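Colleague: can you look at this prediction? I've put the sequence above it.
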Amino acid sequence: MTKITLQRSAELPDDLRVARSLSAPHLGPRLLFFSGGSALNKISRALKRYTYNSAHLITPFDSGGSSQVLREAFDMPAVGDLRSRLMALADESELGQPDIYALFSHRMPKAVPNAPLRAEVEAMVAGTHPLVKAVSSPIGLLIRDFLRAFLVAAPMDFDFRNASIGNLILAGGYLAHGRLLEPVLFLMSKMVDVRGTVRGVVDCNLQLGVELADGRQIHGQRQISGKEAPPIESPIVRLFLSEHGKEVVSGSVPLPKRNRKLIRQADLICYPPGSLFSSVIANLLPAGVGRTVARCEVPKVYVPSLGTDPEALGLGLADRVAALLAPLRADAGMEVPSTRLMTHVLCDTSEDPVACAEVTARHGIPCHRLPLVSDEPERYDRELVCAALVSMV
């Protein structure tokens, strides 16, 4: 058992706080995550046992997979990470909406010609597809309306292979609501009884760009992550927002008021595991994030990724903390102490103690080594991470 100092003295895990959360998750703490990608989804599935009040600000700047096909067809923000987090937080029990969950989670096969896949979506719009027939009205009618809006707007050569039906429904809802994400995210959250709040950090159609140590600039998340392109061989020194291949003026993309309020209401703010730049830091770029975080009197916790992150080439733990602090301090003011933006770093006991000590020496931020890893190599134990975060509130 490890003791750390918050605004109170806390033990991790705090058995009383953990038990209280498990017994009454509807009264659970408001944990806010700056997140993206799939790295946090397994932890999120466990988290809904502890609290129904977590909030997830998700990057809409993904440019890979099914999301990229939709972005190219409709000039819209990425919805794949939003949809996957909604599904991770949905009530998957029989008391929830298993038929809707099954429809939203359905993915088209990769190795099938496009024509029969389009016909399958047309059957969903007509209400004859088994997955849609299983959903009762009026929700079924609303889903069909969203799919119809998507299908009407989709180009005839739209590639349905490997498409997520949930993504298509989100895209149709986006088009049907004046090209706004927030209304359709709200409706989808209600449809599958999401145990928390999931929002895009901003509701705009932009890309990510990075500046490398060798002076080059790269635009597009899939080019940065190394998942769908060769890995970057020069360290990333700066992340920025991009539009049509050009850097967007810093500060011109504001954090919406509804998201500023969400941050202010948090009992704990977490920079969670995930690709350092494209999944976590991307959410810190909008104007107002750093200022809002700095004003919050709550624990602000970094839980670094395990294993190798292609985006963190050559970056030690203290360097990754510095990369997280950079956009926050650029917004909040260079004079703002590091501890106003990040109060703790939580690492597994496998982390090098020297690396932890360097975090404190360079940034003045306490770094704690706790047993957080499961038996699966380079994977956090989701229950241990949830218990640690709940204990800090």
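Modeller: Nice, I can see it. Numbering: from 1, shown residues only.

Colleague: rest of the way, CA atoms for contacts and neighbours
Modeller: Fine.

Colleague: select the longest strand from this protein.
Modeller: Longest strand in the chain, counting residues (DSSP state E): strand 236-243.

Colleague: what helices or strands is that strand leaning on?
Modeller: strand 207-212 (3 or more Cα pairs under 8 Å, 6 or more residues apart in numbering; DSSP states H and E).

Colleague: now do the buried residues in the strand it packs on.
Modeller: Neighbour counts over strand 207-212 (16 or more other Cα atoms under 10 Å) mark 207-212 as buried.

Colleague: compute the inter-axis angle for that strand and strand 236-243.
Modeller: 150 degrees (axes from the mean of the first three to the mean of the last three Cα atoms, to 10 degrees).

Colleague: element containing Ser252?
Modeller: For Ser252, there is no enclosing helix or strand under DSSP states H and E.

Colleague: burial count for it?
Modeller: Close neighbours of Ser252, defined as other Cα atoms under 10 Å, add up to 10.

Colleague: so how many other residues sit close to the closest residue in space to it that isn't next to it in sequence?
Modeller: Distances taken as Cα to Cα, 6 or more residues apart in numbering put Ala287 closest to Ser252, at 7.0 Å, once the chain neighbours are dropped. A total of 20 residues lie near Ala287 under the criterion other Cα under 10 Å.

Colleague: just the one 3 residues further on next, same as before
Modeller: For Gly290, the count of nearby residues is 23 (other Cα under 10 Å).

Colleague: what about versus this one:
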Amino acid sequence: MPTDRKQENDFKVVAVGGGHGLPIALKSIQKYSQNITAIATVADDGGSSGRLRRELAVLPPGDSRNCLVALADDNLISRLFQYRFTCGEGMAGHALGNLIIAALSELTGDFSTALAEAGKLLKAKGKVLPPTDEKVTLCARLEPEGTIRGQCNVANRLRSLVSIWLEPTNSRANEEAVAAIKAADQIIIGPGSLFTSIFPNLLVSGIRDAIEGSKAQRIFICNTMVQAGETDGFTAEQHITAIFKYIGRGLIDTAIINQSSFSSQHLSELAKINVTPVAAGENNLAELDMEVIFADLADQDYPAHHDVNKLARVLSGQADKI
């Protein structure tokens, strides 16, 4: 615990990402810090979030909703936010929390304010912010397919990636998110879908520049499993070099890499959906000029996820070094 240097409520942690990975990281961070800011992607254009984005012209709320719930206690309100309608014309597939955030966004006229108000409803122990307040579209150029636009179109088609960017290309970073990064003691990137959850945050130049200029601990948490269609066959080293190639160097000081053993049953089940553990790639990692931490981190029941307590021990151990 970082109590030798600062009290828990003074130790500032910023976590960057989206999808299912960022909420797990947030639950781990709560074990050693009470001053947490999540920066969650707003590039999603699928499912309930995508429908609200298209029909109401609001920023997609799903990734932010999951983060708010991760920062809240497990109670009736948090379960209501995660409740997903299974039937009803126009309602099937929508998460109630998405509708609440969309309504708050229209009432307040501002997505960040909507997230703050939703956080009050949930009594969330931290803030959730977008990387940008603009409606951005994730784009990629593939070889030989050419340019494709939209997160859902980009996902699962990244085997021949040439370049990746956001439109508009000059999206302004959320000022509160930038301020949180500049004030942070520890910045955590990941885990999560590398190109479609993590990159949409780092592709906002103001977010990238703030992380690059930060004196905080800058930690990348590599996924436990490859993601079919997105990081097929990637080693941990290739996850990191992808950030170097498409985003830039100078964002990571430490990489945390899973080294769990998996049962043959788990591996067999995962192989059916073309998912395999991320290999470390130790030989090349030594050349990346950063601290590399190997640990048993996978959730034994859900090996594609990190175990909250295991991850918390490693992250708090890093915090103790400050």
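Modeller: Nice, thanks for sending it over. The structure displayed is predicted, hence computed values, not measured ones.

Colleague: fetch the TM-score of the aligned pair.
Modeller: TM-score for the superposed pair, counting by TM-score structural alignment, normalised by the length of the second structure: 0.85. Supporting figures: 299 aligned residues with a Cα RMSD of 2.3 Å.

Colleague: mind listing residues that contact the very next helix or strand once past the longest strand of the first structure?
Modeller: Using DSSP H and E, the next helix or strand after strand 236-243 of the first structure towards the C-terminus is strand 246-247. Contacts to strand 246-247 of the first structure, defined as Cα atoms under 8 Å, 6 or more residues apart in numbering, come from residues 209, 240-241.

Colleague: and stretch 104-116 of the first structure, by the same measure?
Modeller: Residues contacting stretch 104-116 of the first structure (Cα under 8 Å, 6+ apart): 87, 117, 159-167, 169.

Colleague: let's go with 7 Å and repeat that
Modeller: Residues from elsewhere that reach stretch 104-116 of the first structure (Cα atoms under 7 Å, 6 or more residues apart in numbering): 159-166.

Colleague: now distance to Gly173 of the first structure, neighbour count and secondary structure too, for those, in a markdown table please.
Modeller: Formatted as a markdown table, the contacts of stretch 104-116 of the first structure follow (distance: Cα to Cα, whole Å; neighbours: other Cα atoms under 10 Å; DSSP: H, G, I helix; E, B strand; the rest coil):
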| residue | distance to Gly173 of the first structure | neighbour count | secondary structure |
| --- | --- | --- | --- |
| Asp159 | 19 | 18 | coil |
| Phe160 | 18 | 25 | coil |
| Arg161 | 20 | 19 | coil |
| Asn162 | 20 | 16 | coil |
| Ala163 | 16 | 21 | coil |
| Ser164 | 14 | 23 | strand |
| Ile165 | 12 | 22 | helix |
| Gly166 | 11 | 26 | helix |
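
Colleague: next, give me the two most distant ones among those.
Modeller: Within those, Asp159 and Gly166 form the most distant pair, 15.3 Å apart (Cα to Cα).

Colleague: and the counterpart of Leu86 of the first structure in the second structure, how far is that from Asp74 of the second structure?
Modeller: Superposed on the second structure with TM-score structural alignment, Leu86 of the first structure falls opposite Leu68. Going from Leu68 of the second structure to Asp74 of the second structure by Cα to Cα, to the nearest Å gives 11 Å.

Colleague: those two: who's more crowded?
Modeller: Neighbours per residue (other Cα under 10 Å) separate Leu68 of the second structure from Asp74, with Leu68 holding more: 31 against 11.

Colleague: how close does the helix or strand harbouring the more buried one sit to the first structure?
Modeller: In the assignment (DSSP H and E), Leu68 of the second structure maps to helix 62-70. Following superposition, helix 62-70 of the second structure is found to deviate from the first structure by 0.8 Å on average (mean Cα distance after the TM-score superposition for the first structure).
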